[in-house]
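Undergrad: no sequence on this one, just coordinates:
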């Protein structure tokens, strides 16, 4: 018997396609718009996302889009809902449901993600608005004594509660335990923190009876710290990422959709390509290895657009090119 959650999860990691993360909160998109001297108001935010969603051929490379709550309810300039714009192009709409990371009581240098209160009711509304999947992000940083087991456990519990509630509402949860790349740490520190975070996450998902075939994982790649003196090359990133996943990610998970996490467009593409090339020769890599990029797909077209209507076509062409290159990397066929 067909299972809609399983079918949606598999569709989101269809060969050659991945997810556009367009779920920036109001403060985040304000910072992005500040770089092009554009006011962050509802109309400008709508115009920017409409530019992306109406790019010709978007469905060739993009399987789904993570929306901010505001966007889920917005209409395009032609009167259609933005959700309808996406679905007409074969793209699955989803929504970010967490309310952001706040200081963790008892360990204030660390964060815990909030947003579980009232979620069951909100999920019903999102489903009625056309969403078919959801996303929740936990934020984990690396320092001399961090992450603590306490931080990992409370965030894993919240991720699992979110996932169980999403599946109850008929929505595929994307669980995102992000280990930040900020810092000077060696890649081994990221590997250790990522492995611990994933172990805690999948233990909590098991306790809360989450159907893993109806989920996706949105992980960080295993990387050197952003400020590390000697950063590991793509081949080592690929090897370490796949080693950690083989130790932690159950084979029943349909796919991993990597976050770009502050990498440059080129770095995120090169690393995704290396991971897929390495996975092609690995018997332990049973999951689809795709992408869920925000800045990695939007940064170049945003700078081309600059908030000017006359630049829409050029910005869409820049977005199409970034999506095409990222799709190639998702297949291990990127040539820089």
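TA: Now that the structure is in, tell me what you want to look at. Source: prediction; values computed, not measured.

Undergrad: okay, CA-based contacts and neighbour counts for the rest of this
TA: OK.

Undergrad: State the distance from residue 277 to residue 238.
TA: Distance of residue 277 to residue 238, given as Cα to Cα, to the nearest Å: 8 Å.

Undergrad: For the stretch 101-250 of the chain, which segments count as helices?
TA: If DSSP state H, counting those that start in this stretch is used as the criterion, the helices of the stretch 101-250 of the chain fall at 119-129, 149-168, 187-207, 234-248.

Undergrad: so of the ones you listed, which one's packed in deepest?
TA: Neighbour counts (mean count of other Cα atoms under 10 Å) averaged over each of these peak at helix 149-168, with a mean of 22.

Undergrad: Take this one as well and set it beside the first:
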């Protein structure tokens, strides 16, 4: 059985003021697309070198408190032959692991999807813990249209998220619950409010049914945004207002931290929107970030797979981490984008 004190210690490490998470858990096809965009082959060696570059960035632990890894990365080593989870720990960054096994079409629900990976999860978590992982992440996705997501998708994904969270806590691993309302499409911000509220209500009902301890989990939601194809994109203060209001309606105060995904926003947009939310206060939970592309895009463009560019790439990563740290305090200034 799990040790509540151990879960609490992990939660406290993941909710330190001014720090957030680096999501480096891209699946094989996703990282291949990212690498292809800058002309890098997605070989195991290049993936190892990239994730070693990220985790060995000097001073990264000042702004990043946790890293979500892909299963392959747990077993890889840095250029200095140090296990990557151990390298993260030495940087005072808690290693975590993506445990879902991707999404498939949901039967009898055209256009909706369900996430797989519950079978054998307890056994896998035991192995991940031995490799150094202290928290886990499971992503569910929800498509928006006039009809989507359907009721079945909202309920089925909520139940899977809750079962995953319960299994994690039983194994002594802190679960990050990630219900992502996708920004694909041309829906309005009002439609996104409606869907996000329904999704989060159902998720927390399911968490309660499965006896998940809210104090020993984190929520990783999407921000409330108009669809990427919508003609009218809201400014940061409107996104912040709609997102915080939706969270207040749905997320119990017992949840210690909310770490947003960036979900297709540019690095600058993701930082500005987080900053605008943290200017609204006081709030019952700590609002921070768990960004993948919004942290990795600038350093990846600087690296291009070349050893000579490692230092420049690490500086680019540190800058984005530092700017998002400022956003956690509501202290981000777009003028900082030009300087260090």
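TA: Thanks, I have it. Everything quoted here is computed from the prediction, not taken from an experiment.

Undergrad: how close does the counterpart of residue 60 of the second structure in the first structure get to residue 85 of the first structure?
TA: Applying TM-score structural alignment, one finds that residue 60 of the second structure aligns to residue 58 in the first structure. Counting by Cα to Cα, the separation of residue 58 of the first structure from residue 85 of the first structure is 11 Å.

Undergrad: the more surrounded of the two?
TA: Between residue 58 of the first structure and residue 85, counting by other Cα atoms under 10 Å, residue 58 is the more crowded of the two (23 against 19).

Undergrad: is it true that the more buried one touches residue 88?
TA: No. Using Cα atoms under 8 Å, residue 58 of the first structure is not in contact with residue 88, being 10.7 Å away.

Undergrad: Residues in contact with both of these two, list them for me.
TA: Common neighbours of residue 58 of the first structure and residue 88, counting by Cα atoms under 8 Å, 6 or more residues apart in numbering, are absent.

Undergrad: what about the equivalent of residue 263 of the first structure over in the second structure, is that helix, strand or coil?
TA: Using TM-score structural alignment as the criterion, the counterpart of residue 263 of the first structure in the second structure is residue 265. Three-state call for residue 265 of the second structure (DSSP: H, G, I helix; E, B strand; the rest coil): coil.

Undergrad: need the contact list for the nearest residue to residue 265 of the second structure once chain neighbours are set aside.
TA: In space, and not counting its chain neighbours, residue 265 of the second structure is closest to residue 294: 7.1 Å by Cα to Cα, 6 or more residues apart in numbering. Residues in contact with residue 294 of the second structure, defined by Cα under 8 Å, 6+ apart, are 262, 264-268, 270.

Undergrad: Which members of those residues are the farthest-apart pair?
TA: 264 and 268 (11.4 Å; Cα to Cα).

Undergrad: Checking the residue nearest the centre of the second structure next. Helix, strand or coil?
TA: Nearest residue to the geometric centre of the second structure (Cα atoms, centre = their mean): residue 290, 3.8 Å. Assigned with three-state DSSP, residue 290 of the second structure falls in the strand class.

Undergrad: Please say which position in the first structure it maps to.
TA: Under TM-score structural alignment, residue 290 of the second structure pairs with residue 292 in the first structure.

Undergrad: one step back: verify the stated contact: the residue nearest to the centre of the second structure with residue 19.
TA: No. Taking Cα under 8 Å as the definition, residue 290 of the second structure is not a contact partner of residue 19, at 9.7 Å.

Undergrad: Now do the contacts for residue 225 of the second structure.
TA: Contact partners of residue 225 of the second structure, counting by Cα under 8 Å, 6+ apart, are 183, 188-189, 192, 233-234, 239.

Undergrad: The match of residue 290 of the second structure - nearest residue in space that isn't next to it in sequence?
TA: Of all residues not flanking residue 292 of the first structure in the chain, residue 19 sits nearest, at 4.4 Å (Cα to Cα, 6+ apart).

Undergrad: Doesn't that neighbour lie inside a strand?
TA: Yes. Residue 19 of the first structure forms part of a strand when assessed by three-state DSSP.

Undergrad: Next, the contact list for it, please.
TA: Taking Cα under 8 Å, 6+ apart as the test, what residue 19 of the first structure contacts is 12, 62-66, 257, 290-293.

Undergrad: Among the residues you listed, which one is most surrounded by other residues?
TA: residue 291 (31 neighbours).

Undergrad: Help me confirm that residue 113 of the first structure comes into contact with residue 140.
TA: No. In this structure, residue 113 of the first structure is not within contact of residue 140 by Cα under 8 Å, at 10.2 Å.

Undergrad: From residue 288 of the second structure, how far out is whichever residue in the second structure pairs up with residue 221 of the first structure?
TA: Taking TM-score structural alignment, the alignment pairs residue 221 of the first structure with residue 223 from the second structure. Separation of residue 223 of the second structure from residue 288 of the second structure (Cα to Cα): 12 Å.
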